[in-house]
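**Q** A structural model of the following input is requested.
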Amino acid sequence: MSDTEKTGSAHLKQPLLWGRFSALVLIVALIGLVLDQATKLWLVHGFDLAANGPVGLLPVVDIVLVWNRGISYGLFQQHSDLGRWLLAGLTVVVTAGLWIWSARCASRLLALALALVIGGAVGNGIDRLAYGAVVDFVHFHVGTFSWYVFNLADVWIVAGVVGLLYDSFQNGPNSAAK
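**A** Model (predicted):
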């Protein structure tokens, strides 16, 4: 068998939707999704944060209600139904791509990082579909400095991206090309 045939057949054997770490990715993403949605549901409907907030937890942390109609850091704010549905559709496409990537990954760290991003993306996507905006509620501030308001899904996404960056440099700068 020639090298071209070996490469071609090896490429065809890569899983598309379910791979070595898919169960781990599914479990971690679901746990992250449930924790994210449970906190949002409780704060919005159980505690009624809109009526009872903001709540000061620490001198530098408040629980507030912010409806984010954009993406990370409030970028690309969308105030129309078209914008809302475009962002929701983008979430579905990106999540599907991340899932396919996770089915092909060869390391547990990469799978965990992708699972965190998937869980966070789905959590924020559910908000966008249910409310037309993402529920953000954790607000860090020091003196007059105010950091952006975020939620657990955002924490999962950031942690996942840190994991992806770590994984990309773990075996050297050219390991992603292999």
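**Q** going forward, measure contacts and count neighbours with C-alpha atoms only.
**A** Noted.
**Q** show me where this structure has helices.
**A** Ranges of helices within the chain are 3-12, 22-41, 49-52, 81-104, 108-131, 152-170, based on DSSP state H.
**Q** how near is the closest residue in space to Gly19 that isn't next to it in sequence to Ala115?
**A** Counting by C-alpha to C-alpha, 6 or more residues apart in numbering, the nearest residue to Gly19 once its immediate chain neighbours are dropped is Ala103, at 4.2 Å. Using C-alpha to C-alpha, to the nearest Å, one gets 11 Å for the distance from Ala103 to Ala115.
**Q** who has more neighbours out of these two?
**A** Ala115 (30 against 22; other C-alpha atoms under 10 Å).
**Q** buried stuff in stretch 75-92?
**A** Applying a neighbour-count criterion of 16 or more other C-alpha atoms under 10 Å, one finds Gln78, Gly83, Arg84, Leu87, Ala88, Thr91, Val92 buried in stretch 75-92.
**Q** for the comparison step, fold the sequence that follows:
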Amino acid sequence: MAEAERIIGTPDSPETGAAEPEKPENEGGEAGAPASQRPKGRRRIAVLFAVAVFAYALDLSSKLLVVAKLEHHDPVKIIGDWLQLEVIRNPGAAWGVGEAFTIIFTAIAAAVIVVIIRLARKLYSLPWAIALGLLLGGALGNLTDRVFRAPGVFQGAVVDFIAPAHYPVFNLADSSIVCGGVLIVLLSFKGIDPDGTVHKD
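**A** Modelled structure (predicted):
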């Protein structure tokens, strides 16, 4: 009997070639994938901040230029009456809405920046990095105006200067925020999460 058990093997005996324990999944969710194939979280964070810095620098430099060259001057026509450059100071949101709530808009912009920075720690998706970078750069651009421009700290008016016909005047920070928001909506519809995973509802 003992000889038969030795030949057949018990479930715990080495002769049975017992199944190896499952390998734990790595950060990317693939068992046993080499480190070189794991998501590059740091690279995605670098993309986010690179996009944000570019969007912020472009917005800041454009505002400095138009304030120095165009403010208190007649509008500059780019495409007839369809598109002009005209500097205005906007203490509210789009269409001048909420002019009495400048501090609230300042707090909202600051909160958006904090949320994006916190979300960056779990960022593995390149498209999400670009989208959040656009949002961050645009929010920083308008927040800079709120903090440092007249009439005072946290009450400053945003510099808008792109004036299409039949549309509110806006700036490059606004464009960056809109583009980032549209991209986030598209990614959400496709089921792509910031951590790079794809889900289907």
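**Q** kindly state which residue of the second structure is aligned to the residue nearest to Gly19 of the first structure.
**A** In the second structure, the residue matched to Ala103 of the first structure (TM-score structural alignment) is Arg121.
**Q** against Val114 of the second structure, how distant is that match?
**A** 12 Å.
**Q** repeat for Ala50 of the second structure
**A** Look at Ala50 of the second structure and Val114 of the second structure: by C-alpha to C-alpha, they are 17 Å apart.
**Q** for the second structure, which residue is closest to the average position?
**A** By C-alpha atoms, centre = their mean, the second structure has its centre lying nearest to Leu132, at 0.5 Å.
**Q** counterpart of that residue in the first structure?
**A** Per TM-score structural alignment, Leu132 of the second structure is aligned with Leu114.
**Q** my guess is that match contacts Ser102, does it?
**A** Yes: using C-alpha atoms under 8 Å as the test, Leu114 of the first structure is close enough to Ser102 to be in contact (6.3 Å).
**Q** ok so, going back, might one say that the residue nearest to Gly19 of the first structure is in contact with Trp18?
**A** Yes: with contact defined as C-alpha under 8 Å, Ala103 of the first structure counts as touching Trp18 (5.0 Å).
**Q** map Leu83 of the second structure onto the first structure.
**A** Using TM-score structural alignment, Leu83 of the second structure lines up with Val61 in the first structure.
**Q** before we move on, what about Gly92 of the second structure?
**A** Per TM-score structural alignment, Gly92 of the second structure is aligned with Gly70.
**Q** that match contacts Ala133, doesn't it?
**A** Yes: the criterion here is C-alpha under 8 Å, and Gly70 of the first structure meets it with Ala133 at 7.5 Å.
**Q** okay, these two: which has more neighbours?
**A** The neighbour count for Gly70 of the first structure versus Ala133, taken as other C-alpha under 10 Å, is higher for Ala133 (22 against 18).
**Q** how about that one, what's its match in the second structure?
**A** In the second structure, Ala133 of the first structure lands on Ala157 (TM-score structural alignment).
**Q** roughly how far does its match sit from His72 of the second structure?
**A** 16 Å.
**Q** and what of Trp82 of the second structure?
**A** Separation of Trp82 of the second structure from His72 of the second structure (C-alpha to C-alpha): 21 Å.
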